[in-house]
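Asker: Turn this into a structure:
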Amino acid sequence: MTTGRRERFVHAQMAWMLAAIVVLALLGALTLELFFVVSLIGFLVVVELTAPFEVTPRWRRRLKWLILAGLVGFALLVIRRVLAILPPGVL
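Answerer: All right, here's what the predicted structure looks like:
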């Protein structure tokens, strides 16, 4: 049964990412950075909405590493944006 749940998880994430591409393209705001942030938010939402109540399968326990990598990437993106906004000579 875990294969079905895993497939639903993957389908939900792919649907979120496809919807993000379409919406961002329609708004004229499709950039790699914005797509990454929206996809990360969607990933975190899908992880929480599909979390099992009782036993956590082994494949879901490995998601914490993907979440950590996504948050590190987000932090690097924020740092880069802040450094771009700061005037020269501040740091």
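
Asker: drop to CA atoms for contacts and neighbour counts, all remaining ones
Answerer: OK.

Asker: which residue sits closest to residue 12, ignoring its sequence neighbours?
Answerer: residue 46 (6.9 Å; C-alpha to C-alpha, 6 or more residues apart in numbering).

Asker: now the one you found, what's its secondary structure?
Answerer: Secondary structure, DSSP: H, G, I helix; E, B strand; the rest coil: residue 46 is helix.

Asker: quick one more, to check against the first:
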Amino acid sequence: MLTKNQRLVLAFGGWALLTLAILVLLNSLDIEYFFVLCLIGFLIIVELSGPFTTKPKWRSRVNIVILAGVAIFALIVVRKVLEIIAR
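Answerer: Got it, this is the predicted structure:
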């Protein structure tokens, strides 16, 4: 029997592999697309896996990963906007 943390890791691994396969099939494999889609999947999985009434201890550690992901996402968006403005 898998623990909740192990199920979370397996769900995210499956999401990442599915995302990678879809990007390869669509011939649009790009690290930025992959990162953004994986971040979206991670956020969905974390929200659906946690209880709604209490905050488990592991949630504070996951929030650090979420904040880092959102910061990287913001850098990607700024870079894309600057790229569009420069044209």
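
Asker: care to give me the TM-score?
Answerer: TM-score of the superposed chains, computed with TM-score structural alignment, normalised by the length of the second structure, equals 0.91; 87 aligned residues with a C-alpha RMSD of 1.8 Å.

Asker: re the thing from before, how close does the residue nearest to residue 12 of the first structure sit to residue 35 of the first structure?
Answerer: Using C-alpha to C-alpha, to the nearest Å, residue 46 of the first structure is found at 16 Å from residue 35 of the first structure.

Asker: Quick one: list the elements packing against the helix or strand harbouring residue 20 of the first structure.
Answerer: Per DSSP states H and E, residue 20 of the first structure falls inside helix 2-27. When contacts are defined as 3 or more C-alpha pairs under 8 Å, 6 or more residues apart in numbering; DSSP states H and E, helix 2-27 of the first structure sits against helix 32-49.

Asker: For residue 57 of the second structure, the count of nearby residues, please.
Answerer: Residue 57 of the second structure has 8 neighbours, counted by other C-alpha atoms under 10 Å.

Asker: and the spatially most central residue of the second structure, what is it in contact with?
Answerer: The C-alpha lying nearest the average C-alpha coordinate of the second structure belongs to residue 39 (C-alpha atoms, centre = their mean; 1.5 Å). Residues near residue 39 of the second structure by C-alpha atoms under 8 Å, 6 or more residues apart in numbering: residue 69.

Asker: Report the angle between the host helix or strand of residue 67 of the second structure and helix 4-25.
Answerer: Using DSSP H and E, residue 67 of the second structure sits in helix 58-85. On the basis of axes from the mean of the first three to the mean of the last three C-alpha atoms, to 10 degrees, helix 58-85 of the second structure is oriented at 20 degrees to helix 4-25.

Asker: quick one: helix 58-85 of the second structure to the first structure mean distance?
Answerer: Compared with the first structure after fitting, helix 58-85 of the second structure has a mean deviation of 0.6 Å; criterion: mean C-alpha distance after the TM-score superposition for the first structure.

Asker: What count of nearby residues applies to the equivalent of residue 47 of the second structure over in the first structure?
Answerer: Using TM-score structural alignment as the criterion, residue 47 of the second structure maps onto residue 48 of the first structure. Residues within reach of residue 48 of the first structure, counting by other C-alpha under 10 Å, total 10.
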